[in-house]
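S.K.: predicted model, plus sequence, below.
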Amino acid sequence: MEVTNTELLLLLGKLYVEKEVLIGKTVELTAEVGELRARNEQWQRAAE
């Protein structure tokens, strides 16, 4: 099976976009974890 340069470039572009999407999701999840940790600390202080 022969693959053209154009097909490889399209695939590379798709992979780049997917990488950027995953980076964005990682940033969102990291922020969410930070918020949950802060809430957890508040709850622990309130429970003391």
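M.R.: Arrived safely. Numbers count the residues shown, from 1 in each chain.
S.K.: switch to C-alpha atoms for all contacts and neighbour counts from now on
M.R.: OK.
S.K.: tell me, how many residues neighbour Lys19?
M.R.: 12 (other Cα atoms under 10 Å).
S.K.: typed the wrong thing, it's Ile23
M.R.: Ile23 has 12 nearby residues by other Cα under 10 Å.
S.K.: please apply the same query to Leu15.
M.R.: The tally of other residues near Leu15 (other Cα under 10 Å) stands at 12.
S.K.: from Asn5, how far off is it?
M.R.: Taking Cα to Cα, to the nearest Å as the measure, Leu15 falls 15 Å from Asn5.
S.K.: next up, a second structure to put side by side with the first:
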Amino acid sequence: MSAMEKLVWNVLGYAAMPLIFLFGFIAVSVAACLILMWLDKRKG
């Protein structure tokens, strides 16, 4: 592997982790809101 390739893979690897955490957090937040809204609708 060339130095350029190694650099690209390092950048991708370090960028992927926070993005995965961020998208996971957003997905959980949206799911929680939808479930709470649905439960509220059922109750009322």
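M.R.: Arrived safely, thanks for sending. Values in this document were obtained by computation on a predicted structure and should not be read as measured data.
S.K.: quick one: TM-score?
M.R.: Scored against TM-score structural alignment, normalised by the length of the second structure, the superposed chains reach a TM-score of 0.75; 44 aligned residues with a Cα RMSD of 1.5 Å.
S.K.: aligned partner of Val17 of the first structure in the second structure?
M.R.: Aligning on TM-score structural alignment places Val17 of the first structure opposite Ala15 in the second structure.
S.K.: the strand or helix carrying its match vs the first structure, average offset?
M.R.: For Ala15 of the second structure, the host element (DSSP states H and E) is helix 3-43. Taking mean Cα distance after the TM-score superposition for the first structure, the mean distance separating helix 3-43 of the second structure from the aligned residues in the first structure is 1.2 Å.
S.K.: the match of Val17 of the first structure: neighbour count?
M.R.: Counted with other Cα under 10 Å, the neighbours of Ala15 of the second structure add up to 11.
S.K.: ditto for the one 5 residues further on
M.R.: As a burial measure, the neighbour count of Ile20 of the second structure was computed by other Cα under 10 Å and equals 11.
S.K.: ok, Arg42 of the second structure - contacts?
M.R.: Under the criterion of Cα atoms under 8 Å, 6 or more residues apart in numbering, Arg42 of the second structure has no neighbours.
S.K.: corresponding residue for it in the first structure?
M.R.: Using TM-score structural alignment, Arg42 of the second structure pairs with Gln44 in the first structure.
S.K.: separation between its match and Gly13 of the first structure?
M.R.: 47 Å.
S.K.: aligned partner of Val28 of the second structure in the first structure?
M.R.: Counting by TM-score structural alignment, Val28 of the second structure lines up with Thr30 in the first structure.
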